[in-house]
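Novice: Let's see this in three dimensions:
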Amino acid sequence: MTADGLPPLRAVIERHGLFAKKALGQNFLLDLNLTGRIARQAGRLDGVRVIEVGPGPGGLTRALLAEGAAHVVAIERDERCIAALEEIATHYPGRLEIVAGDALKTDFAALATGAERVKIVANLPYNIGTELLVRWLTPESWPPFYESMTLMFQREVAERIVARPGSSQYGRLGVLAGWRCEARIAFDVPPQAFTPPPKVTSSVVNIMPRRQPFPASVEVLSRVTEAAFGQRRKMLRQSLKALGGEALLEKAGIEGTRRAETLSVAEFVALANAYAGESGQPPKEAPIAASPPEAAPRNRTAPAGGRGAGARR
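Specialist: From the prediction side, this is the model:
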């Protein structure tokens, strides 16, 4: 038995026949010291409902419960893992809810309903991690249902999330993340920590929503960043030609000879708001704020916000 009174994860995997499925991108994280570190990175969990995607045999699930999470909602696509998770639920009566289904078809806001505080903590599947993150970053209403996200990605994706203007990693994902959140890489996880080991290093990223991000339409900002970075080697007057080109850039006060990776988040918001005015789609929020966005406090009370969840854990 381990410190939490449950069998070692390797024994659980063997007993339930949970060999990793390549089709699901599965790489199991078996080091309970490491899963404990990930859980602690999310901050104090007492009184918190934690949403976890892709728990697999439950290594991180166990760590979240051991660290005091009031309630964990674990979304798992791989039906083979359900029995192992049910054993954890029995060990922690009333504290683990297992949702058997597809994360990309899940209403996460509904899972948060009734909870005063919600955090998302997950070793996200490589194959759906970025798509889930973008969904969590771009709901129409803000602040979101969660007060923080502690997520594992492959290192390359993590670097794109935290990238700043001027870096080679800076792109659409960095703009969307920087627009509404503050993100930082907490620590790296080497391939040998997983079974089977992936070919890349992974990174745990901590993401905190801003209380007052620069106001802009989610739809329009997404369209502008997609166009700008879709031809990132070209000057903006060319990459944004379909959206107005020079006229749009002039309205936003941005030189047409610049390239997408040189623009700050605030400048992309200015572009989005200028385009919204030209296209008859006004921003869904107030005009752009004059001061930088402010990060939301960690203990803010959070209001109640798809392929499968089964993959790397």
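
Novice: C-alpha from now on. contacts and neighbour counts both.
Specialist: Fine.

Novice: what's the closest residue to residue 185 other than its chain neighbours in contact with, if anything?
Specialist: Leaving aside its sequence neighbours, residue 185 sits nearest to residue 205 (C-alpha to C-alpha, 6 or more residues apart in numbering; 4.4 Å). Residue 205 makes contact with 149-153, 158, 183-187, according to C-alpha atoms under 8 Å, 6 or more residues apart in numbering.

Novice: how many neighbours does the closest residue in space to residue 189 that isn't next to it in sequence have?
Specialist: Excluding its sequence neighbours, the residue lying closest to residue 189 (C-alpha to C-alpha, 6+ apart) is residue 202, at 5.0 Å. Around residue 202 there are 23 other residues, counting by other C-alpha atoms under 10 Å.

Novice: Please give the structure of this sequence too, so both can be compared:
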Amino acid sequence: MSSALDTALDALPPLREVIAEHELAARKSLGQNFLLDLNLTAKIARSAGDLTDVNILEVGPGPGGLTRGILRTAPASVTAIEKDSRCIAALQPLVEASGGRLKIVEADALEIDAIALLPAPRAIIANLPYNVATPLLLGWLRHIQEFRSLTLMFQREVAERITARPGSKDFGRLAIIAQWVSRPTRVVELPPQAFTPPPKVHSTVVDFRALPRDGAQPKFETMERLTAAAFGQRRKMLRQSLKSLGLSTYGLTPETLCATAGVEPTARAEELDIPAFVRLALTLEAGG
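Specialist: Here you go, the predicted model:
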């Protein structure tokens, strides 16, 4: 980072003053919990690794605490998506201090195409609004090969579901999709008191790195449909839960689908590993 940018960031007012000046009371409807400790925001940004020459997307910058941490890693650029119009004015001094590195886009992150918005190499770092964290993640995982990394904050229970292993109570759709296309690693744990206002839950930052796409792979949509059916009735055996896929239109039954994929139809979804779901998905596509 240039000394000029360092000096400009150091001269910015404390985040609590920014919040008070612009009356940025956190809104529950937007899932807002502001992270004000700049040591923590710097730690989260550093957990993404070397960001030199990487174009960063941030979602929900709020008063700009994490944004300041990201800028200190000397990325090529930072594009921050903010839905709350109150925050736009509050972020303008940070835009000016960034020396052209920071751009604010007032928009709903669910409607943003990050790949079209940012040139490669690109990465995402975000303290995600809890109420839209999962749909945002699934949208980015669909195109994980286009990102150098995703470094995202979730409620701890969601992070546990993302990183769960087969056979555990937390293992489900989110773990399968995330671990099929990426290597998710929990990198930072944060208590409720780290935020303003404090949420009722602990938070965890998870770093995602794309896995190589070796061998035959099913479509993302197929894995979504399959896991939705398999875990829609997670206490039932696959021969029952997979009926919701409408297999007769593919000339299949749950039993023939499982037999062809080398899976026991009497198993429950949480007992299967990810390669088993890949085989089931490929068999489903072949039957279709």
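
Novice: Post the TM-score for the overlay when you can.
Specialist: The TM-score (TM-score structural alignment, normalised by the length of the second structure) is 0.92; 274 aligned residues with a C-alpha RMSD of 1.4 Å.

Novice: thinking again about what came up before, using the three-state scheme, assign the residue nearest to residue 185 of the first structure.
Specialist: strand (DSSP: H, G, I helix; E, B strand; the rest coil).

Novice: Distance check, whatever residue of the second structure lines up with it against residue 150 of the second structure.
Specialist: When the second structure is aligned by TM-score structural alignment, residue 205 of the first structure is paired with residue 206. Going from residue 206 of the second structure to residue 150 of the second structure by C-alpha to C-alpha, to the nearest Å gives 8 Å.

Novice: Kindly report the same for residue 80 of the second structure.
Specialist: 14 Å.

Novice: ok, now residue 17 of the second structure?
Specialist: Distance from residue 17 of the second structure to residue 150 of the second structure, by C-alpha to C-alpha: 30 Å.

Novice: Same check on residue 190 of the second structure?
Specialist: 18 Å.

Novice: Same drill for the two, tell me which one is more crowded.
Specialist: residue 150 (26 against 18).

Novice: right, and the helix or strand after the particular helix or strand that has that one in it?
Specialist: Counting by DSSP states H and E, the element that carries residue 150 of the second structure is strand 149-155. Once strand 149-155 of the second structure ends, the next helix or strand along the chain (criterion: DSSP H and E) is helix 156-162.

Novice: What residues sit buried inside that following helix?
Specialist: 156, 158-162 (16 or more other C-alpha atoms under 10 Å).

Novice: same deal with stretch 9-20 of the second structure?
Specialist: 9, 15, 18-19.

Novice: For the residues you listed, name the two members farthest from one another.
Specialist: 9 and 19 (16.7 Å; C-alpha to C-alpha).

Novice: Helices of the stretch 151-288 of the second structure, residue ranges please.
Specialist: For the stretch 151-288 of the second structure, the helices defined by DSSP state H, counting those that start in this stretch occupy 156-162, 173-181, 220-232, 238-241, 254-261, 274-287.

Novice: Could you export the buried residues of helix 156-162 of the second structure as a markdown table, including distance to residue 31 of the second structure?
Specialist: Listed next are the buried residues of helix 156-162 of the second structure as a markdown table, based on distance: C-alpha to C-alpha, whole Å:
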| residue | distance to residue 31 of the second structure |
| --- | --- |
| 156 | 15 |
| 158 | 15 |
| 159 | 17 |
| 160 | 20 |
| 161 | 20 |
| 162 | 20 |
